[in-house]
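Q: let me see the structure of the following:
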Amino acid sequence: MDAKKISLNEKEVKPIVDMLNEYLANYHIHYQKLRGCHWNIKGQNFFTLHVKFEELYTNAQLTIDEIAERVLTLGKPPHSRFQDYIKESSIKEINTIGMSDMALVDAILDDMSELISMERALLVATEEVNDDGSNDMVNRFMQFKEKTTWMLRSFANKK
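A: You can find the predicted model right below:
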């Protein structure tokens, strides 16, 4: 399949595919960080955060699949090696073992801020080339993260 088959200009969509692959790389690092937070949470907030981190990594897993399938829809292969994810991701791995519950929440909030920034850039770029499919998908993901950020910040009593 190529972009022309869905009425998009392949040359115009190439930067979108590159941005989506970078976004995919960041999402994979974020996903694994969420898994580490889920596995390694300790303390007073264990029951609350253990469930929340599982909810978030389950959502991230579904999001990753949608991003990869969108890249394929646009006619290109999605990245699929951790080597590529680590190389391209601005979100960095962390060692979640021994981190406090609030430090884990802060790490996830930092990731979400970075992902929202990428989403805003993707929204501008996809709008410029009339890629409504990618735009709608990314907008949905961003809205979920905006609400989740508000909830986590409220949980952590942050302004």
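Q: rest of the way, CA atoms for contacts and neighbours
A: Will do.
Q: correct me if wrong: residue 89 contacts residue 25.
A: Yes - using C-alpha atoms under 8 Å, residue 89 is in contact with residue 25, at 5.4 Å.
Q: show me where this structure has helices.
A: Remark: helices assigned in the chain by DSSP state H are 10-40, 46-73, 82-88, 101-128, 132-155.
Q: and residue 36, how far from residue 101?
A: 12 Å (C-alpha to C-alpha, to the nearest Å).
Q: one more to put side by side:
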Amino acid sequence: MEKNIIGLDKAQTVELGEKLNQLLADYQVLYMNVRGYHWNIKGRDFYELHAKFEEIYTAFIDQIDEIAERILTLEVTPVHGYSAYLRLSEIPEQTNVTEGKAAIEQILDAYKILLVKQRQLLAFASELGDEGTVSLLGDYISQQEKETWMMNAYLQ
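A: You can find the predicted model right below:
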């Protein structure tokens, strides 16, 4: 069994890296969706949601970078083109959303996709003994579960 630079099975980490590339695409599409919500939101909740969407997309900037760097650590090349992101992402591109409730619902739908995918990746990384990826994904899952609870409460 050939090992990569961090001592993990090379073939399995290449597979994990490709799956992380799909996650990276999801994050990139969701990032742009949330940027659009931030720019285009209207209505009585404008101030609150404008600030919340900025908080969310700002966190995505760091997470996108962390995912790409993790892919590189696994000796795989991160995807880095919008055409690739749109092709690989399970999260649909959203445009011209101006209503707060619709934007929150779309974020929640995207989080459902991310949470399922991240749990699957976490399990796969755990089987490989890849604690770095496990730790990264565990942090994202915890944060998104809390945001899901809070956004659901907002919609009530």
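Q: sorry, back to before: between residue 89 and residue 25 of the first structure, which is the more surrounded one?
A: Using other C-alpha atoms under 10 Å, the more surrounded residue of residue 89 of the first structure and residue 25 is residue 25, with 27 against 19.
Q: who's in contact with that one?
A: Contacts were defined as C-alpha atoms under 8 Å, 6 or more residues apart in numbering; by that measure residue 25 of the first structure touches 79, 84-86, 88-89.
Q: who wins for neighbours among the residues you listed?
A: Result: residue 85 is most packed of the contacts of residue 25 of the first structure (other C-alpha under 10 Å), 22 neighbours.
Q: which ones are touching that one?
A: 22, 24-26, 28-29, 79.
Q: change it to 7 Å
A: 25-26, 28 (C-alpha atoms under 7 Å, 6 or more residues apart in numbering).
Q: give me the distance between the residue nearest to the spatial centre of the first structure and residue 63 of the first structure.
A: Note on the first structure: the residue nearest the mean C-alpha position is residue 27, at 3.6 Å, using C-alpha atoms, centre = their mean. In this view, residue 27 of the first structure and residue 63 of the first structure are 8 Å apart by C-alpha to C-alpha.
Q: and residue 7 of the first structure, by the same measure?
A: When residue 7 of the first structure is compared with residue 63 of the first structure (using C-alpha to C-alpha), they lie 24 Å apart.
Q: neighbour count winner among those two?
A: Ranked by neighbour count (other C-alpha under 10 Å), residue 7 of the first structure and residue 63 place residue 63 first, with 20 against 10.
Q: Provide a list of residues in contact with that one.
A: Contacts of residue 63 of the first structure (C-alpha under 7 Å, 6+ apart): none.
Q: 10 Å instead, please
A: Residue 63 of the first structure makes contact with 24, 27-28, 31, 57, 69, 137-138, 140-141 under the criterion C-alpha atoms under 10 Å, 6 or more residues apart in numbering.
Q: from the opening residue of stretch 37-57 of the first structure to its closing one, how far?
A: Note: stretch 37-57 of the first structure ends 10 Å apart using C-alpha to C-alpha.
Q: oh, I was asking about stretch 71-79 of the second structure
A: Start-to-end, stretch 71-79 of the second structure (C-alpha to C-alpha) is 9 Å.
Q: ok, residue 146 of the second structure - contacts?
A: Residue 146 of the second structure touches residue 152, counting by C-alpha under 10 Å, 6+ apart.
Q: quick revisit: the residue nearest to the centre of the first structure against residue 111, yeah?
A: Yes - using C-alpha atoms under 10 Å, residue 27 of the first structure is in contact with residue 111, at 8.9 Å.
Q: how many residues are close by residue 125 of the first structure?
A: Neighbour tally, residue 125 of the first structure, other C-alpha under 10 Å: 19.
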